[in-house]
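Colleague: Return a 3D structure for these sequence lines:
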Amino acid sequence: MPPTGVAIRDPREQLFAAAERVLLRAGPSALTSRAVTADAGCAKGVLHRHFEDFDAFLAELVRDRVARIEARSAALCAAAGTGDVADRLAEALADLFESVAVAIVGLITSRDELRARLRQFTPVGIPLLTEATAMLAAYLDAERALGRLAADADVGTLAPTLIGAGHLLFADRHATPPTTDAVRKVVTTVLAGALP
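Modeller: As a prediction, this is how the structure comes out:
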């Protein structure tokens, strides 16, 4: 661990990456400012120099991950009209839930103060899952506009159904992640009747 006073490069990203490692390794209950700074290899004061308090740090971590979903959403919508719709959705779900997203959802649901801080950015729903649902809805809407999804497909129901099913597939962080075929099977089952 570097001694106090030694500068670290891009401390926010280093601290965010450390928080993700702690979440993945030990879960939301193990996530403390001490655990994060120890994993980042920096003094505890580094976190408090960059964030008002630990919940402010966690809120910024979630907002940073939400911004990544929004960037993925643009790329997914740009891919509309290409490839197989079910394959694209299965890839999007795996990309979302194979990351630290499942652990972050657990963190959000277990910390009242964090949820309260995030309400200003995500007033309804569960932050991260709400934005992920919007990502899939935008993609499904784009595919529907291109005629690759039935004109009467209920995107407002399909998107949260896919997110919920995907979340359940990946929810056990100690189990082996589901196979690509398992994720695709869920997607094709949810989309049954929505594909022309």
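Colleague: use CA for all of it now, contacts and neighbours both
Modeller: Fine.
Colleague: Pull out the buried residues from the helix ranked longest in the chain.
Modeller: If you go by DSSP state H, the chain has its longest helix at helix 54-78. The neighbour-count check on helix 54-78 (16 or more other C-alpha atoms under 10 Å) flags 55-63, 65-66, 69-70, 72-73, 76-77 as buried.
Colleague: And Ala7, how close does it get to Lys44?
Modeller: Using C-alpha to C-alpha, to the nearest Å, Ala7 is found at 13 Å from Lys44.
Colleague: to compare against the first, here's another:
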Amino acid sequence: MPTGVALRDAREQLFAAAERVLLRDGPNALTSRAVTDEAGCAKGVLHRHFADFDAFLADLVHDSVARLDARTAVLLATAGTGTVADNLTAALVDVFDAVAVAMVGLITFRDELRARLRRTWPTGVPLLTEAMAMVRAYLAAERDRLPDGADVDTLALTVVGTAHLLFADRERAPDSEAVRAVVAAIVG
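Modeller: You can find the predicted model right below:
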């Protein structure tokens, strides 16, 4: 007799469930039991697809980072159009959604997860590191529209670090005008 409902794409359903738990209850509440309860499946489903819970979390982070590739392509396509500040603001508002902000907290919270992620990202926090690479690539494409002598690496680090601070409050994200004002001040 079946004990649960068949999952069509177990990985994606488990990832979506983990994101819901993370957003609703925070990183402390993210356990394998909370994820499988949220997904409506047996705990064994998670362990059938992942070696352990930290492997699941590492894949969750990798999946989230992979979504930045599409965002990077969209941002790079805006190079030479609009304003640099407007283009960066739109990208940052998109990148620093509630899930990404909560994921940064999760990475900070779990030592074993950070250790696993160091295999791919030896320094930095994965989502922030990849966001910085995205901004750096965009600013390099916009070099002609930046002030003379602008250091793209420093600007990217400053833009992403500042944006993360603006978005770090899980209860309330800043409005896009506040983000734009800070980005405009940084990129000149």
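Colleague: Just the TM-score for the two chains, thanks.
Modeller: For these two chains in superposition, a TM-score of 0.95 is obtained (TM-score structural alignment, normalised by the length of structure 2); 187 aligned residues with a C-alpha RMSD of 1.2 Å.
Colleague: hmm, back to that, give me the mean distance between the helix or strand immediately after the longest helix of structure 1 in the chain and structure 2.
Modeller: Note on helix 54-78 of structure 1: by DSSP states H and E, the next helix or strand toward the C-terminus is helix 85-97. Helix 85-97 of structure 1, aligned to structure 2 and superposed, deviates on average by 0.8 Å (mean C-alpha distance after the TM-score superposition for structure 1).
Colleague: I'd like the next helix or strand past helix 85-97 of structure 1.
Modeller: Next element after helix 85-97 of structure 1 (DSSP H and E): helix 101-110.
Colleague: buried set for the helix or strand that that following helix is followed by?
Modeller: Per DSSP H and E, the first helix or strand lying C-terminal to helix 101-110 of structure 1 is helix 112-118. For helix 112-118 of structure 1, the neighbour count (16+ other C-alpha under 10 Å) marks Leu114, Arg115, Arg117, Leu118 as buried.
Colleague: can you check stretch 140-154 of structure 2 too?
Modeller: For stretch 140-154 of structure 2, by 16+ other C-alpha under 10 Å, it's Ala140, Ala141, Glu142, Arg143, Arg145, Leu146, Ala150, Val152, Asp153.
Colleague: Would you mind measuring the gap between the ends of it?
Modeller: Stretch 140-154 of structure 2 end-to-end distance (C-alpha to C-alpha) = 12 Å.
Colleague: Run through who's touching that stretch.
Modeller: Leu76, Ala79, Gly80, Val84, Arg136, Leu139, Val187, Gly188 (C-alpha atoms under 8 Å, 6 or more residues apart in numbering).
Colleague: Only the buried subset of the residues you listed, as a ChimeraX command please.
Modeller: A single ChimeraX command is used to select the members of these judged buried by 16+ other C-alpha under 10 Å:
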select :76,79,84,136,139,187
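Colleague: What range does the longest helix of structure 1 cover in structure 2?
Modeller: Mapped onto structure 2 using TM-score structural alignment, helix 54-78 of structure 1 spans residues 53-77.
Colleague: what residues are up against the residue nearest in space to the middle of structure 2?
Modeller: Closest to where the C-alpha atoms of structure 2 average out (C-alpha atoms, centre = their mean) is Ala100, at 3.5 Å. Contact analysis of Ala100 of structure 2 by C-alpha under 8 Å, 6+ apart lists Ser64, Leu127.
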